[in-house]
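Student: Sequence unavailable; structure follows:
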């Protein structure tokens, strides 16, 4: 796909990749999310070889880092944030937006998601991943974990890794599968042999860990505790430990999730992980809506991380994750948009606002969660959840130059700006994200995707979505979609 960057963008990207030119952002408010949570007004940031070299007052940084080798970008008073980290997604589901409306998780899986997943092709996976990544970039997402558990056939993984590379994001590819769960609605076409999956995970880790100048990593991502045998779960965790990687898994998303896990393993939640020996700080649990107090205590003891997915939890009526309890217990919590089939979008801005408001109303406490904590969850805490907090999640010297530029004047919703963090979380629109960079390389520049032909990618995704629905026999679309009213009406 053709790059549509202008001359300045091409020069900036190429020179940074070659390590010969500094990028100097000036005339900005910089929200660092560093240890002391400094916000630099009238600030500047210097980038050298893809890393942050300096952050500080404009006059000081420009004096030290300006000059003929620096490509200067005057941001005209815009706000710079660390790139947003999405800790949970299923990119193949971008082709399924709007097909799973108004269903509980069990029905959503058995009537739509699993049937579609059994018909996925490599072209579908690539188009879906590009679509989801583009939408994520437009809402400031620079890093994400894709949780690919559907393997009805071989060849579905490399297209997603290719899409991550083409789009320039920092990606963690979660490879998983299912070898159990038939009694709980898993489609037979998605059942895999544990030995085959474990061998393939080892190959993917060996091949792609650290690829694309270190931007790509591979984790294990078994679909759920109840849809995998003990041997599968233990084997996957052994592989990622051997490679220095992590494992992510859906845990206690719904009462059904816990009941099915007890039926398969004799216990649920963190007790089950502990029993299986999956007990290190490289464990990222997803959803955790129905964790008990004992579960949270174990999570803190083992330094388990949590991915909080409020939009998905609301969409499927799964419940409200006890995030304040987790935070008070010292558990690291990041944010996840989840797959678009249980969100209908990939919007990190919407996610941050929803994450805060849901906890406020659930707890009936206006400070149950705050805008500042939502930003931390979307940046440094998300980075910590993926084991990347030494590289990303804040803007400070030595870290990778993954950043987002926010323009409040791009939308009346964001004006006036009094507090940049509040504006971002409560009053922003996707159009306010004007620039996004990874390793100092612009992926979005002045509101335009510059790494590929966005229009062509969107049309290809629509074509693949239409074809997938035809092959899978999904009729809840177009004239086949029934007008749905609330229960009892």
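Tutor: The structure has been received and is ready for your questions. Bear in mind the structure is a predicted one, so any value in this text is a computation, not a measurement.
Student: okay, CA-based contacts and neighbour counts for the rest of this
Tutor: OK.
Student: quick one: the strands in the stretch 251-400 of the chain?
Tutor: In the stretch 251-400 of the chain, the strands defined using DSSP state E, counting those that start in this stretch lie at 283-287, 305-308, 332-335.
Student: now these as JSON lines including distance to residue 469 and mean neighbour count?
Tutor: Output for the strands of the stretch 251-400 of the chain, formatted as JSON lines (distance: least, Cα to Cα, whole Å; neighbours: other Cα atoms under 10 Å):
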{"stretch": "strand 283-287", "distance to residue 469": "27", "mean neighbour count": "27"}
{"stretch": "strand 305-308", "distance to residue 469": "29", "mean neighbour count": "29"}
{"stretch": "strand 332-335", "distance to residue 469": "29", "mean neighbour count": "28"}
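Student: do you know which of those lies nearest residue 248?
Tutor: Taking Cα to Cα, strand 283-287 is the member of these nearest to residue 248, at 4.5 Å.
Student: also this one, for the comparison:
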């Protein structure tokens, strides 16, 4: 608990908001203190004091009060890998029995190819609403955005934070593909527009896998370093990437990245699930971070047994964070559900069971969603814990919710194993309440839902996606025609700055043609 500097008798301080009356404050500070009878003072979007409530009420008289009575206050949660657009408008429509490549190439890609810029903004708005209502205050978009300005508008409207990139790859043919030099120009322009450190900060986002050239990897990393920005790309979510790199380069992906010189603290690798010991050693030696999306590996059948690698990475001190991925890989944006799943794969320790001071698996998992997640995305100095000087990103959990009744003796166990985002009552981002009593303060959620439902049906029709996938994979003849339009007729939104690109002319279902 911070100790406010002594003031002369009767002297007071200025603040914009005082969070009071919480049952507990889970600080996630260096000592992982959980405070009672405490309040949090906020000014200019940052925490100024955390201390005894009676003392802070006297120091900050007349300040607007957020009454957290009956609540447990935690830092805002970090979602380090989230696709915000495209298949977000086909929620719970992509069958869960498809091979991952089919789900991506024949469902997700047609949706991204067919969406209009207004739909991209709508999808991102809906995604941010769901995220913040589940306690997520910071999202790293995973790199499949065609119109970043429209997505940035969605992020601002909801009031959360985001690391935002632009769809970037150079495979020759592919959705939004471009020559290497054009991709690099777009990335530099994007970082100029969204410099690091803001509510929306530009990231260097590459599609990754085996779909980016070595020159693009090397020069994109150089851009990230020059701008002091972060970089992310997908790699080794399955055994397909290691096989492709061995064939092309004679070595495994992360070993190849090390040879190229692109590993380092600026880099957040999405997944890195199918890695060997040498690759893990390289990640640790270079302080390269990993975002883990365990629900995706289960949903897509990507050999979740490899989550033991992630457990080892965390246990050895690797920088790691959690993500919820996309609709083809999981239909909820709820990081607390993810903490429970990753906790199940963290190692147990029989010796620790006799040491009450040893952190539980739940605590370790919750760290990945808060303080350690913030460190992994390069924001450890101002996000992830409740301490003076840090950004005032806070979540209030409603302990009257059935999942909190009765409240357990261990709040980490309660947060990770006992509840999920449905018990979030209030959310504050940069000192501004963006969720009150379970509803967004800045968005008309009813109107948004109506718009999303209407545009979702239209998008699925244009993309050739069957609306009723539960009755089989075969869409209507009209949907076949939509999906088999000449490849170059699928054009990106006019305001995206991206070029038309080819897609596989394959049936979007499993029926014979």
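Tutor: Sure thing, it's come through. Small disclaimer: the values here were computed from a predicted structure and weren't measured.
Student: Present the strands of the stretch 251-400 of the first structure as TSV; the columns should include distance to residue 210 of the first structure.
Tutor: Shown next, in TSV, are these (distance: least, Cα to Cα, whole Å):
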stretch	distance to residue 210 of the first structure
strand 283-287	19
strand 305-308	22
strand 332-335	22
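Student: Between those, which one is closest to residue 148 of the first structure.
Tutor: strand 283-287 (13.6 Å).
Student: Need the residues that contact that closest one.
Tutor: With contacts defined as Cα atoms under 8 Å, 6 or more residues apart in numbering, strand 283-287 of the first structure is touched by 88, 246-253, 304-309, 313, 321, 385-386.
Student: Which part of the second structure matches it?
Tutor: Counting by TM-score structural alignment, strand 283-287 of the first structure falls onto residues 267-271 of the second structure.
Student: How is residue 85 of the second structure classified with respect to secondary structure?
Tutor: Using DSSP: H, G, I helix; E, B strand; the rest coil, the structure places residue 85 of the second structure in coil.
Student: neighbours around it, how many?
Tutor: Look at residue 85 of the second structure: counted by other Cα atoms under 10 Å, it has 28 neighbours.
Student: Spit out the contact partners of it.
Tutor: Contacts here follow Cα under 8 Å, 6+ apart; on that basis residue 85 of the second structure touches 112, 120, 121, 123, 124, 127, 144, 145.
Student: okay but residue 382 of the second structure is in contact with residue 390, surely?
Tutor: Yes: using Cα atoms under 8 Å, residue 382 of the second structure makes contact with residue 390 at a distance of 4.4 Å.
Student: hey, where'd the strands end up in the stretch 101-250 of the first structure?
Tutor: Counting by DSSP E, counting those that start in this stretch, the stretch 101-250 of the first structure has these strands, from start to end: 141-148, 170-175, 216-220, 247-251.
Student: Residue 127 of the first structure matches what in the second structure?
Tutor: Residue 127 of the first structure maps onto residue 122 in the second structure, by TM-score structural alignment.
Student: Distance check, its match against residue 114 of the second structure.
Tutor: Separation of residue 122 of the second structure from residue 114 of the second structure (Cα to Cα, to the nearest Å): 14 Å.
Student: Comparing the two, which shows the higher neighbour count?
Tutor: residue 122 (26 against 23).
Student: does the closest residue to the more buried one other than its chain neighbours count as helix, strand or coil?
Tutor: Ranked by Cα to Cα, 6 or more residues apart in numbering and with sequence neighbours excluded, the top spatial neighbour of residue 122 of the second structure is residue 452, at 6.4 Å. Of the three states, residue 452 of the second structure takes helix under three-state DSSP.
Student: what do we get in the first structure for residue 452 of the second structure?
Tutor: By TM-score structural alignment, residue 452 of the second structure lines up with residue 461 in the first structure.
Student: contacting residues for its match?
Tutor: Neighbour list for residue 461 of the first structure: 95, 124, 127, 128, 131 [criterion: Cα under 8 Å, 6+ apart].
Student: Out of those residues, give me the two with the largest separation.
Tutor: Those two in these that are separated most widely, counting by Cα to Cα, are 124 and 131, at 10.6 Å.
Student: for the residue positioned nearest the centre of the first structure, what are its contacts?
Tutor: A centroid search over the first structure (Cα atoms, centre = their mean) returns residue 86, at 2.2 Å, as the residue closest to the centre. Shown in contact with residue 86 of the first structure (Cα under 8 Å, 6+ apart): 141, 143, 144, 145, 334, 335, 336, 337, 348, 378, 382.
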